[in-house]
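J.: When you get a sec, could you give me coordinates for this:
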Amino acid sequence: MSARRTPPWPLAALFTAGYLAPYLLPTTVGRLAAGLPLTATQAGAVGSALLLGSASAGFLLASRVDRAGARRAARVGLALAVLGYGGAALTDAVPAVVAGAVLGGAGSGTVTAVAVSGIAAQRDPHRVTTLGLLGVSALAGALCLAVPHLGPGHAQPLAALALTALAVWPLTGRLPGRLPGHATGDRPAPAPGGRRRRSAARPPHLRRGLVLAATMPCWSLAQNALWGVSGRIGLVQAHLSESTVGAVFAVALGAGLLGVTGAGALGPRFGRALPIGAGTALIAGCVALSASATGLASFAAGEIAWNLLYPVVLSYLIGLAASLDPHGRWAVLVGSASSLGTAAGPLTGSLLAAWAGFPVMGAVLAAGLLLIAAPVTAVALRAGRGTPAVVEIPVDSPAVPARGAYDTAAAIQAP
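T.: Below you'll find the model as predicted:
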């Protein structure tokens, strides 16, 4: 079955279900700290354990999605997410919550592995990635605005993750038993002597893929180190009220929407290297600006600009990883490596801020982003010698918010 015949919407829905957990991380961590006998640091550790479970599942399935079968693997992952997150939402026992979070994280990682493997086999992986980002941004934005009105406690965000997995389950019937490009007939024919070519044993573009997989944890860590403490920056350092900080994040939702749709509008016009390299450098400036904010103007400028740029660069990075291997192995590995950075981000930001203050934290994170901008741009330049990714968002795509706002009260409790 060709990649063109695979409907993109089930893959985008799986992408949304798999990526929702890290998007809701600040709200989830804050609710864990507020609703359970946990300190902010301990709650952050639970969030990190969740994302480590997700990353571990991704690494485990990087080259095995085709063997397990796309439909079966997706259903197993969704079932783990429903059982894990649902079970954690229904109990107040800390050990059970931790176990459920890790189990649910493994389910999210499994679902994400299936999604990115299928996206990599598409004719236009960047476009489907952008659709998935639109979906997860819309859902995360709606949940972050709705959760504060659903009462206190840790159950609401975890239940939302479980219900999302349950809602996506019917779409797995649209998945093939094996993903396009992964079927047995698509594998390389045996070489003379009965041995298969080496290309079947390891993913192509090994050096580029390894560079991308090594740099993505650092890129993701810097984003989520700021993400995890942004609420505290606004409240403690910029001396803003909770309602004002919430308004800033609400505006950032609209900016994030512009970023996601802007990535679709730009498409291949400037290749991949310029959006990734220049975008990462600009994000470094936003991180430094937001972390050093002492008033409304600087705080709003940093947070809104960051949310504008983040989804643009992320969509190109995911598309770049997908372009390196049509079987999706690099996409899964890079996504799992990114989850490691996401897991460590909030705790890293909290420790840096406690050690030297928010401005120094921002400077350190910005310097790290500038350092990794060079290797990821080099990978994009080399990959750009081939066919660039094409991103075309239909004009009638639903307007959705993007990642950048969350429950302000929960953010206070984030690590």
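J.: Going by C-alpha atoms from here, please, whenever you check contacts or count neighbours.
T.: OK.
J.: Give me the contacts around stretch 68-85.
T.: 14, 65, 99-111, 114, 158-159, 161-163, 165-166, 168-169, 172-173, 175-179 (C-alpha atoms under 8 Å, 6 or more residues apart in numbering).
J.: and what of stretch 210-228?
T.: Counting by C-alpha under 8 Å, 6+ apart, 26, 287, 291, 321, 330, 333-334, 337-350, 362, 365-366, 368-369, 372, 375-376, 379, 411, 414-415 sit against stretch 210-228.
J.: Before we compare anything, build this one as well:
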Amino acid sequence: MSSRTAPPWPLVALFTAGYLASYLLPTMVGRLDTGLPLSATEAGSIGSALLLSSAAAGFLLAARVHRVGPRRLARAGLLLAAAGYGAAAVSHSIPVVVAGAVAGGFGSGTATTVAATGIAAQPDPHRASTLGLLSVSALAGIVYLTVPQLGPGHGLPLAAIALTALLAWPATGRLASPAPVTTAPGGTGRLPHRAPGLVLAGGILCWSLAQNSLWGVSGRIGLDQAHLTEVTVGLVFAVALGAGLLGVIGAGVLGPRLGRALPVGGGTVLIAGCIALSASATGPTTFATGEIAWNVLYPIVLSYLLGLAASLDRRGRWAVLVGSASSLGTAAGPLTGSVLATRAGFPAMGAVLAAGLLVVALPLAAVARHTGGRPLLPGTMRRRRTGPLLEAAALAVSTSGPGGTVPAAGLPEQPVVEIPFDTPALPDRAAYGTAGPRQATAAPGPGAP
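T.: As a prediction, the model looks like this:
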């Protein structure tokens, strides 16, 4: 069974195990600050080191999944994640915690790399990405609601990530070897769509940086500027995570109906407004509105960005590289938000982040429009007002890369059905005026005998 026909659930399990660390980063860093003799900056640095290690795994392994094998690589990543996070959870030695977090981050990045490669080979990568985001969002919400009830300590979030890695281990048995990707004679295995892929990777780095700059200081905004209690801030975050689940479900329902350009570009513009609103909040209503609306939109846009990256390369290399670029932005986000908030204040920080999102919204939407857009497959053509000839020309240009391969898209290819036409044969000119079998069969005229 090739990876293109393998069920997506093993990939969803790997995706969940790999992404959970970034979703639990706020509570992980907060508990490192209170459970160990670390300052807030030092605890944040450990979180950044974890995410940087995860991103490094993606950059190093992006082109090696097919060579090593997804099952072997996934098991190694899950084992490293479980061992690293587990050691950091049970130890109170700062060097051991740092080493465990870095090792666990590399394991998480390895699992995410295998998952992204497999998702890119799925017939509908957007649907598989949406399922992964839905799974990790739901699990993170459960952890956020459960961990505070189990008591203090830095080890609980780390133990939850290690346990998730162990629970995902059985899913690796369902991973199939990837289908070989052939190229035309004289072709190479170079990355397709290099310019759009680089724009997408750079754009999502800045996009993730803005998201996590706000996420890293949202608690401080609620406590210091909106004058909320810690319990109220926690309730707002819990509701926001629940709203994020609705956003993921909404992304799955929308699917390719709106294309990719509108959700990516328009969603990014709306997120910029939510960030500015949350950062300038001075009361509970404004703060809750901004945070909840932001968490609804964030997973919708992220699912389309991940689906777009998966569609650029059947081997999943762009999906891995774009995901690693997103991890880099996630790692630098909390530090960027803290610096901006300290030097300029929360409202100015929100304005800067919102302006940055507006700047990257246009190139991201352009890549989605001209590289992705509504998926077209070989042998199919959608009727648009631009006309079939222009559409066929656009399809021919987009498939002129090495090997003539077309990225996987979200709709199944429709079979081409031949329609027979029963056209009566014209009589042979030599048959006129002769007798016998070749005589014309036309009805006699009025003057005929």
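J.: Mind checking how well the two chains overlap by TM-score?
T.: The TM-score (TM-score structural alignment, normalised by the length of structure 1) is 0.89; 380 aligned residues with a C-alpha RMSD of 1.4 Å.
J.: Which of the contacts of stretch 210-228 of structure 1 fall in helices?
T.: Residues of these located in helices (DSSP state H): 26, 287, 291, 321, 330, 333-334, 337-350, 362, 365-366, 368-369, 372, 375-376, 379, 411.
J.: buried subset of those?
T.: 26, 287, 291, 321, 330, 333-334, 337-350, 362, 365-366, 368-369, 372, 375-376, 379, 411 (16 or more other C-alpha atoms under 10 Å).
J.: which SSE is the residue positioned nearest the centre of structure 2 in?
T.: Centroid check for structure 2 by C-alpha atoms, centre = their mean gives L306 as the closest residue, at 2.4 Å. Element membership for L306 of structure 2 (DSSP states H and E) is helix 284-311.
J.: who's in contact with V390 of structure 1?
T.: D124, P125, H126, R127, G267, P268.
J.: residues contacting the second one?
T.: Right, the one you point to is P125 of structure 1. I119, G319, A322, S323, A389, V390.
J.: Helices along the stretch 101-250 of structure 1, start to end?
T.: Remark: helices assigned in the stretch 101-250 of structure 1 by DSSP state H, counting those that start in this stretch are 125-146, 155-168, 206-232, 242-266.
J.: Helix or strand: which one has R385 of structure 1?
T.: Here R385 of structure 1 is covered by no helix or strand, with elements defined by DSSP H and E.
J.: tally of neighbours for it?
T.: 9 (other C-alpha atoms under 10 Å).
J.: hmm, back to that, who wins on neighbours among the contacts of V390 of structure 1?
T.: H126 leads the contacts of V390 of structure 1 on contacts (other C-alpha under 10 Å) with 30 neighbours.
J.: And the residue nearest to it when sequence neighbours are not counted, how far from T6 of structure 1?
T.: Leaving out its chain neighbours, the residue that sits closest to H126 of structure 1 by C-alpha to C-alpha, 6 or more residues apart in numbering is G319, at 4.6 Å. Separation of G319 of structure 1 from T6 of structure 1 (C-alpha to C-alpha, to the nearest Å): 18 Å.
J.: what does Y316 of structure 1 give?
T.: Noted for Y316 of structure 1: a distance of 22 Å to T6 of structure 1, by C-alpha to C-alpha.
J.: What of L274 of structure 1?
T.: Distance, L274 of structure 1 to T6 of structure 1, by C-alpha to C-alpha: 30 Å.
J.: likewise Q413 of structure 1?
T.: In terms of C-alpha to C-alpha, Q413 of structure 1 sits 43 Å off from T6 of structure 1.
J.: Repeat that for L371 of structure 1.
T.: 39 Å.
J.: more crowded one of the two?
T.: Set side by side, L371 of structure 1 and T6 show more neighbours around T6, with 20 against 16, by other C-alpha under 10 Å.
J.: Show me what T342 of structure 2 aligns to in structure 1.
T.: Using TM-score structural alignment, the partner of T342 of structure 2 in structure 1 is A354.
J.: burial of its match, as a residue count?
T.: 11.
J.: ok, now N224 of structure 1?
T.: Neighbours of N224 of structure 1 (other C-alpha under 10 Å): 24.
J.: show me the residues around the residue lying closest to it once chain neighbours are set aside that make contact.
T.: In space, and not counting its chain neighbours, N224 of structure 1 is closest to G345: 4.6 Å by C-alpha to C-alpha, 6+ apart. The neighbourhood of G345 of structure 1, defined by C-alpha under 8 Å, 6+ apart, consists of S220, L221, A222, Q223, N224, A225, L226, G228.
J.: Repeat the analysis, applying 7 Å as the threshold.
T.: L221, A222, N224, A225 (C-alpha atoms under 7 Å, 6 or more residues apart in numbering).
J.: mind checking what the first one lines up with in structure 2?
T.: In structure 2, the residue equivalent to L221 of structure 1 is L209, according to TM-score structural alignment.
J.: What distance do you get for its match to A138 of structure 2?
T.: 23 Å.
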